[in-house]
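Q: Mind folding the following:
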Amino acid sequence: MKLYRFLTGPDDATFCHKVTAAVNKGWHLFGSPTYSFDAETRTMRCGQAVVKDVEGAEYTPDIKLGDY
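A: All right, here's what the predicted structure looks like:
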């Protein structure tokens, strides 16, 4: 099965660590990162899509993507 996640977070080191942790668990970057201003909190937000192929498993909507 192929899994997809969209990681988001504030524009700081925690976001970079979140993406780095996913890459180290076998996820691959998918597309370009995004960067946007959150007017409510007056902060910059980042986003990055990641994908992962998992052999021998079948997708169901109750899968916890973070477990992979």
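Q: from here on, contacts and neighbour counts on C-alpha atoms
A: OK.
Q: Now do the same contact list for Val51.
A: 2-5, 27-30 (CA atoms under 8 Å, 6 or more residues apart in numbering).
Q: what's the neighbour count on Glu65?
A: No Glu there; residue 65 is Leu. The local packing of Leu65 (other CA atoms under 10 Å) involves 11 other residues.
Q: circling back: compare the contacts of Val51 and tell me which is most surrounded.
A: Of the contacts of Val51, Trp27 is surrounded by the most neighbours, 21 neighbours in total, counting by other CA under 10 Å.
Q: follow-up on the earlier one: tell me which two in the contacts of Val51 are the farthest apart.
A: Lys2 and Leu29 (13.2 Å; CA to CA).
Q: In the chain, what residue spans correspond to helices?
A: Counting by DSSP state H, the chain forms helices over residues 13-24, given from the N-terminal end onward.
Q: Figure out how far stretch 38-57 is from the centre of its chain.
A: 4 Å (CA atoms, centre = their mean, to the nearest Å).
Q: please give me the structure for this one as well, since I'd like to look at both together:
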Amino acid sequence: MKIYRMLTADDTAAFCHKVSEALAKGWELYGDPTYAFDHANGVMRCGQAVTKDVDTPYSPDMKLGEQ
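A: The predicted structure follows:
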């Protein structure tokens, strides 16, 4: 089964580390990254979708970050 996550964070090195950590854990990039201004907080925000094949059935209780 393929699972999906959307990683988001402020436009800092922390976002790049978040994506790099997901890749190191076997997640794969899915689509193009996003980049937008967050007017409420006055910062640029980044997003990147990732997917991963897992051997367990889907459950809404899954902790996707722990897969």
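Q: tm score of chain vs chain?
A: The TM-score (TM-score structural alignment, normalised by the length of structure 2) is 0.97; 67 aligned residues with a CA RMSD of 0.5 Å.
Q: Met1 of structure 2 and Tyr58 of structure 2, how far apart?
A: To Tyr58 of structure 2, Met1 of structure 2 is 7 Å away according to CA to CA, to the nearest Å.
Q: swap that for Asp11 of structure 2, please
A: Counting by CA to CA, the gap between Asp11 of structure 2 and Tyr58 of structure 2 amounts to 31 Å.
Q: same deal with Gly31 of structure 2?
A: The separation that Gly31 of structure 2 has from Tyr58 of structure 2, given CA to CA, amounts to 22 Å.
Q: same check, this time on Leu29 of structure 2
A: Looking at Leu29 of structure 2 against Tyr58 of structure 2, where the rule is CA to CA, the gap reads 20 Å.
Q: before we move on, what about Phe37 of structure 2?
A: Counting by CA to CA - Phe37 of structure 2 and Tyr58 of structure 2 are separated by 33 Å.
Q: What of Trp27 of structure 2?
A: For Trp27 of structure 2, the distance to Tyr58 of structure 2 - CA to CA - is 16 Å.
Q: what's the closest non-adjacent residue to Gln48 of structure 1?
A: Nearest non-adjacent residue to Gln48 of structure 1, counting by CA to CA, 6 or more residues apart in numbering: Pro33, 4.6 Å away.
Q: So that neighbour is in contact with Gly47, correct?
A: Yes. The pair Pro33 of structure 1 and Gly47 qualifies as a contact (CA atoms under 8 Å) at a distance of 5.6 Å.
Q: Looking at those two, which is more packed in?
A: In terms of neighbours (other CA under 10 Å), Gly47 is the more surrounded of Pro33 of structure 1 and Gly47; the figures are 18 against 14.
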